[in-house]
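Enquirer: Next input, structure requested:
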Amino acid sequence: MNEVVSVPFKRPAFNVKETHLNELYFPPSFLFGFSIAEHQNSGGISSNWTTWENSTWSNGTPHIQRGETSGISSDHWNRYPEDIANMKQDFNVNAFRFSIAWDRIEPEEGVFCEEALQHYSEEIDALLAVNIIPMVTLHHFVHPQWFEDMGAFEHEENIQYFVRFSQKVFEAFASKVPFWCTINEPTIYMFAGYLPLNCVFPPGKGSITSWPLAVRVLKNLLQAHTEIYHALKALPFGDTAKIGLVHQYLKFEGYSYNSIGILPGMMFNNLMNTSVLTFLKTGTFSYGFPCYYYETYTAPEGPLSDFIGLNYYSRALIEFKWSQLSPDASCMPGETMTDMPYAIYAQGLYDTIVEVAELGLPIYITENGIAAKETTDDTRRKMWFTEYLKATSLAVEDGYDVRGFFCWTLNDNFEWDMGYSMKFGLYSVEPETLHRTLKAGSSVYADIIKAARAGKLSTHTSDYLVGNTTQESSVQEL
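Expert: Reported below is the predicted structural model:
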């Protein structure tokens, strides 16, 4: 399995607000792009999520806030040429991560839709035509309803269906797609669908007694990743394809640093982060409570992943209360809140990169972005990308093997249980016409990419002669 590697330098705590955009460092090979999920941008056909959106809790309350459904969302399915043109012209990205909708490819068990496969072939060709590297995600929370009816990942014997789908897609596109993400955020799929603390995803089985089932689901997801990794490696182009797992590193911290306040965070971190990273490092997943339940899985000998996809947004603060144990929508003094229940906290991205680097795998930041209702100057979005890209740059310069940064996300879209309330996109989308409008806060990301692609950020920051040292300095001044 992967050995722990030493890295040359770990920077002490830093204040990204005191840094300047003309100090960034990104090598010429660095990937900049966007990440999307098909369902969030196009809706679905017959999936666990289309069923979930159109049903309610037992008390009649909609599963989705305000009773919204994905519909066709921003209609990326039909408007992908426009989206590709936008991100190339306005940002000059060189990579694009997107999911392939299993429910569209295999709407009935064992029946594959050639028209849907052809659609993705044409989209991939359109990306390659403008020198955008495709990165495919095989499972991004969504799967066909027939798979859900079988119990999905609750049963180990169902893994074979996901492997078969993955092989079908890989055989179709491996000659054109160099990067493959097996499963997006297995811990979030488990946490939001099977635990009682924030049960807002299908199948909505979270309860006080659901912990054994939740851990079994996580074990099966990691086993599915392993089986897909080896199955795809055995296919043509498998030896050159880069195949990895995408993990959201959501660190739980106590709002108050005392023994009672930090214990819940330790428990959640063990399940949500340590268990997955330990599996990728050692090949063994092991989690449970003695005399209650225990799940273990040991992967076959050999590599488990060619890279790690890291989704990082912020930390989750937990305030222990006897009547409640859940992350609060709060931040530490001096921090700025997003519209999601967490703050802008770029130091956490650097610290996470340091920890994940112990896997000895290349790191791609496969999701990072902010939900913020747009204002005239879009200050919070500018602040977010200034600080998080600075944290990424520092990690790269300090010797950590970070090879790409993918913004979440391109267009405002359907944000799962929150419906259309969370505005993560760098383009707003007019609901009636679906017209895309570039947001003011996108300028930071665009300027950094353009400067990096032009070779202006390929010199280590210690070699820069910094002229303008104000917080408003821009990469355009380089």
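Enquirer: okay, CA-based contacts and neighbour counts for the rest of this
Expert: OK.
Enquirer: helices or strands up against the helix or strand hosting residue 86?
Expert: Using DSSP states H and E, the element containing residue 86 is helix 76-91. Counting contacts by 3 or more C-alpha pairs under 8 Å, 6 or more residues apart in numbering; DSSP states H and E, helix 76-91 is packed against helix 38-42, helix 114-129, helix 443-453.
Enquirer: one more to put side by side:
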Amino acid sequence: MKKFPEHFLWGAATSAPQSEGHGSQNGKSPSTWDKWYELNPEKFQLNQGPEDTTKMYEYFKDDAKRMKEIHMNSFRTSIAWTRLLPDGQTVNSEAVTFYRHYFSELIANGVKPIINLFHFDMPWWLMEKGGWETRESVEAFAFYANTCFELFGDLVEQWTTFNEPMVHVECGYLYGYHYPAIHDLKKAVQVGFNTLMAHTMAVKSFKDGKYQGSIGIILNVSPCYPKSQSPEDLKAAEFADLLNTKSFLDPTVLGTIPAKLIDRLAENELLPDVAENDLELIKKNTVDFIGMNYYQPRRVQAPANVNKPAVSPADFYDHYDWPDKKINPYRGWEIYPEALYDVAMMIKNDYNNIAWYVSENGMGVAEEERFLDQTGMIQDDYRIEFMEEHLNQLHKGIEAGSNCFGYHSWTFIDCWSWLNGYKNRYGFYRLDLENDQRSLKKSGIWFKELIDRNGLI
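Expert: All right, here's what the predicted structure looks like:
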């Protein structure tokens, strides 16, 4: 038996926009996702938009019981900024009632809520002013964060500011997968810095308010592996790591932005606008813990063609397609569990062994109905295998001294996934889109037994 630490957090994660539903109801204003779907529904898988999703707004009481039934002791979701503060200033009382009931129901079922503040759902009223491109977004987010701490601080012990901030930077400003879907490296850097400052001011608000509990951030970490040990490939890997991981990990944990990252940005005329006291504020407002989302590694090689100044990340590194990789064909993502051990060791050795947990890890598969058995249960052995392989590597890291306190799968119930809609399923529970019914998959039974043992056989 490979035992995990006592009081280890076993659970799952989702977000408000991907699970709540009622996207235009109950006083909620539109986010960029609501508006983008209104403007360009053809961009979305099977025209599946953000209005309904998993309807946790209606089913949270029953869903909390389902969590209890598979013995989950924790659950991470988010608050919708657009639901709580529809205009950025005025508190929506119905949203307060909903979230207080939601979080209380989780607690009543023995499920600890870990609450995140931003999961890609930029309010449309702020997007019209420039979104994360503008400094106004920093103050707006800090006000929203403090409102959450005041309203729900008696129910929530662990807060996180952002989920995968690098994703809304790259997907919105480099690769076209999130609104505004533009390609502008200079703007992307400014968006990243303003996001970092929004996080910093939220942490400052939490600490100044002396709220109970702890505050962190959730980052997507894809350890970077070079094609070879040549100086060129190693340089490409170093910068890929600086840009994609250390750009947020270093300032939020260590209080400093890597000097090498600043130098490379300066060389390429990409430095963001920075206010006078920003760096001091970053230094003083580091996090208590980190959430790490891990799905796949990043493999890179030296770029073949380089623009100077750079116009995209491809001017610093190219993707390398490792011929020996194991792949999830539904997402096109490499499956490499060993990287989770490398993450654990990175946190231990380079980041003061800060408390951390796996905040997302999971396997998306399309057309899971193919695996329904005669009883109507999906036999998702592939998901069990994926999680077992990753948990073995995580356990190895914990045994080596990494300070990991939990593991959350993505996700509890099949959820809506941005432009992909419901194409790929991730949940322990299957969602029937015809009637919103939830049904347990084989992986849910496996997860319950894993939790009961607090260990791997």
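Enquirer: Let me see the TM-score of these two.
Expert: After superposition, the two chains reach a TM-score (TM-score structural alignment, normalised by the length of structure 2) of 0.85; 421 aligned residues with a C-alpha RMSD of 2.5 Å.
Enquirer: hang on, the earlier thing: for the helix holding residue 86 of structure 1, buried residues please.
Expert: For helix 76-91 of structure 1, the neighbour count (16 or more other C-alpha atoms under 10 Å) marks 76-77, 83-84, 86-88, 91 as buried.
Enquirer: Of these, which pair is most distant in space?
Expert: Largest separation among the buried residues of helix 76-91 of structure 1 by C-alpha to C-alpha: 77 and 91, giving 20.9 Å.
Enquirer: after superposition, how close is the longest helix seen in structure 1 to structure 2?
Expert: Longest helix in structure 1, counting residues (DSSP state H): helix 211-233. Superposed on structure 2, helix 211-233 of structure 1 shows a mean distance of 0.9 Å to its aligned residues (mean C-alpha distance after the TM-score superposition for structure 1).
Enquirer: From residue 187 of structure 1, how far out is residue 272 of structure 1?
Expert: The spacing between residue 272 of structure 1 and residue 187 of structure 1, counted by C-alpha to C-alpha, to the nearest Å, is 6 Å.
Enquirer: try residue 63 of structure 1
Expert: For residue 63 of structure 1, the distance to residue 187 of structure 1 (C-alpha to C-alpha) stands at 20 Å.
Enquirer: Same question for residue 352 of structure 1.
Expert: Using C-alpha to C-alpha, residue 352 of structure 1 is found at 16 Å from residue 187 of structure 1.
Enquirer: ok, those two, which is more surrounded?
Expert: A direct count of neighbours by other C-alpha atoms under 10 Å for residue 352 of structure 1 and residue 187 places residue 187 higher, at 26 against 16.
Enquirer: ok, the aligned residue in structure 2 for the more buried one - contacts?
Expert: Mapped onto structure 2 by TM-score structural alignment, residue 187 of structure 1 lines up with residue 166. Applying C-alpha atoms under 8 Å, 6 or more residues apart in numbering to residue 166 of structure 2 gives the contacts 192, 219-220, 244, 248.
Enquirer: do you know how far residue 166 of structure 2 is from residue 190 of structure 2?
Expert: Distance of residue 166 of structure 2 to residue 190 of structure 2, computed by C-alpha to C-alpha: 12 Å.
Enquirer: which one in structure 2 is aligned with residue 362 of structure 1?
Expert: Counting by TM-score structural alignment, residue 362 of structure 1 corresponds to residue 355 in structure 2.
Enquirer: thinking that match is in contact with residue 288, fair?
Expert: Yes - assessed by C-alpha atoms under 8 Å, residue 355 of structure 2 is found in contact with residue 288 at 7.3 Å.
Enquirer: What ranges does the stretch 151-300 of structure 1 have for its helices?
Expert: Ranges of helices in the stretch 151-300 of structure 1, per DSSP state H, counting those that start in this stretch, are 159-173, 186-194, 211-233, 259-269, 275-282.
Enquirer: Next, format those as JSON lines and append distance to residue 346 of structure 1.
Expert: Below are those laid out as JSON lines (distance: least, C-alpha to C-alpha, whole Å):
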{"stretch": "helix 159-173", "distance to residue 346 of structure 1": "34"}
{"stretch": "helix 186-194", "distance to residue 346 of structure 1": "21"}
{"stretch": "helix 211-233", "distance to residue 346 of structure 1": "28"}
{"stretch": "helix 259-269", "distance to residue 346 of structure 1": "19"}
{"stretch": "helix 275-282", "distance to residue 346 of structure 1": "21"}
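Enquirer: out of the ones you listed, which comes closest to residue 334 of structure 1?
Expert: Closest to residue 334 of structure 1 of those is helix 259-269 (C-alpha to C-alpha; 20.6 Å).
Enquirer: Name the residues that touch that closest one?
Expert: Residues from elsewhere that reach helix 259-269 of structure 1, judged by C-alpha under 8 Å, 6+ apart: 250-256, 318-320, 325.
Enquirer: now for the very next helix or strand once past the helix holding residue 86 of structure 1, which elements pack on it?
Expert: Note on helix 76-91 of structure 1: by DSSP H and E, the next helix or strand toward the C-terminus is strand 95-99. Packing partners of strand 95-99 of structure 1 (3+ C-alpha pairs under 8 Å, 6+ apart): strand 31-35, strand 133-139, strand 402-407.
Enquirer: how about the last one, aligned to which bit of structure 2?
Expert: Which is strand 402-407 of structure 1. Alignment note (TM-score structural alignment): strand 402-407 of structure 1 is matched to residues 404-409 of structure 2.
Enquirer: And the longest one, by the same measure?
Expert: Against structure 2, the aligned range for strand 133-139 of structure 1 is residues 112-118 (TM-score structural alignment).
Enquirer: mean deviation of the matching stretch from structure 1?
Expert: Mean for stretch 112-118 of structure 2 is 0.6 Å (mean C-alpha distance after the TM-score superposition for structure 1).
Enquirer: mind listing what's buried in that stretch?
Expert: For stretch 112-118 of structure 2, by 16+ other C-alpha under 10 Å, it's 112-118.
Enquirer: from what I can see residue 310 of structure 1 touches residue 367, true?
Expert: Yes - contact criterion C-alpha under 8 Å: residue 310 of structure 1 and residue 367 qualify, at 6.9 Å.
Enquirer: Just give me the residue right at the centre of structure 2.
Expert: residue 163 (3.6 Å; C-alpha atoms, centre = their mean).
Enquirer: my read: that one touches residue 216, true?
Expert: No - counting by C-alpha under 8 Å, residue 163 of structure 2 does not reach residue 216; the two are 10.1 Å apart.
Enquirer: looking at the helices of the stretch 151-300 of structure 1, which is closest to residue 68 of structure 1?
Expert: It is, among the helices of the stretch 151-300 of structure 1 and with distance given as C-alpha to C-alpha, helix 186-194, at 18.4 Å.
Enquirer: With structure 2 overlaid, report how far the closest one is off on average.
Expert: By mean C-alpha distance after the TM-score superposition for structure 1, the fitted helix 186-194 of structure 1 averages 0.8 Å away from its aligned residues in structure 2.
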